[in-house]
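A.B. asks: Got a predicted model here, sequence first, then my questions.
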Amino acid sequence: MTATYLVTGGMGCIGAWTLYHLVRQGKRAVCFDLNDDRHRLDLLLTRDEQEQITFVRGDLTDTALVR
């Protein structure tokens, strides 16, 4: 079974760097954030690398989305 990592706030500074390291290590990652501005990820990862990430736009307090 392969682990999937949920990165909340993935569009922020710490979240983007976390996604960077997960992708570079070949891990499966889900980016969960209200923001959909990928400018930080564009600086760190290629488009091909970003395609390995599942992006979910939403509020962490919305329990229906988090399930």
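C.D. replies: Alright, I've got the coordinates. Numbering: from 1, shown residues only.
A.B. asks: contacts and neighbour counts: CA atoms only from here.
C.D. replies: OK.
A.B. asks: max-length helix in the protein?
C.D. replies: Longest helix in the chain, counting residues (DSSP state H): helix 13-24.
A.B. asks: In that one, which residues are buried?
C.D. replies: G15, A16, W17, T18, L19, Y20, L22, V23 (16 or more other CA atoms under 10 Å).
A.B. asks: got another, please set it beside the one above:
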Amino acid sequence: MASSTLKIHPNSLYRWIQEYEKYGESAFPGHGSALRHAQFETKKLEKEHKLLQEELALLKKFQVFLKPNRK
């Protein structure tokens, strides 16, 4: 059994597998510590917020090219 080879409790291994299947790579950031669901959601929303801010900044830069030339 893998848990005995790794010298960890089978329940720990089972829980880690469940968290990985549910949250993927983001379930164990940093040094492998698991995030609680609320922490995971917060990190996910922060990442999405940053992406949306970057997209908005880019759209604002291109807005100049979309305006008709007024001469």
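C.D. replies: Yep, that arrived. This is a predicted model, so every value here is computed, not measured.
A.B. asks: TM-score, when you put one on top of the other?
C.D. replies: Once the chains are laid over each other, their TM-score by TM-score structural alignment, normalised by the length of the first structure reads 0.26; 22 aligned residues with a CA RMSD of 2.9 Å.
A.B. asks: just curious, which of the buried residues of helix 13-24 of the first structure is nearest to T4 of the first structure?
C.D. replies: Lowest distance from T4 of the first structure to these (CA to CA) belongs to L22, with 9.8 Å.
A.B. asks: ok, back up a step: could you give the angle of whichever helix or strand comes after the longest helix of the first structure to helix 13-24?
C.D. replies: For helix 13-24 of the first structure, the following helix or strand on the C-terminal side (DSSP states H and E) is strand 28-33. Relative orientation of strand 28-33 of the first structure versus helix 13-24 (axes from the mean of the first three to the mean of the last three CA atoms, to 10 degrees): 160 degrees.
A.B. asks: Thank you kindly, that will do.
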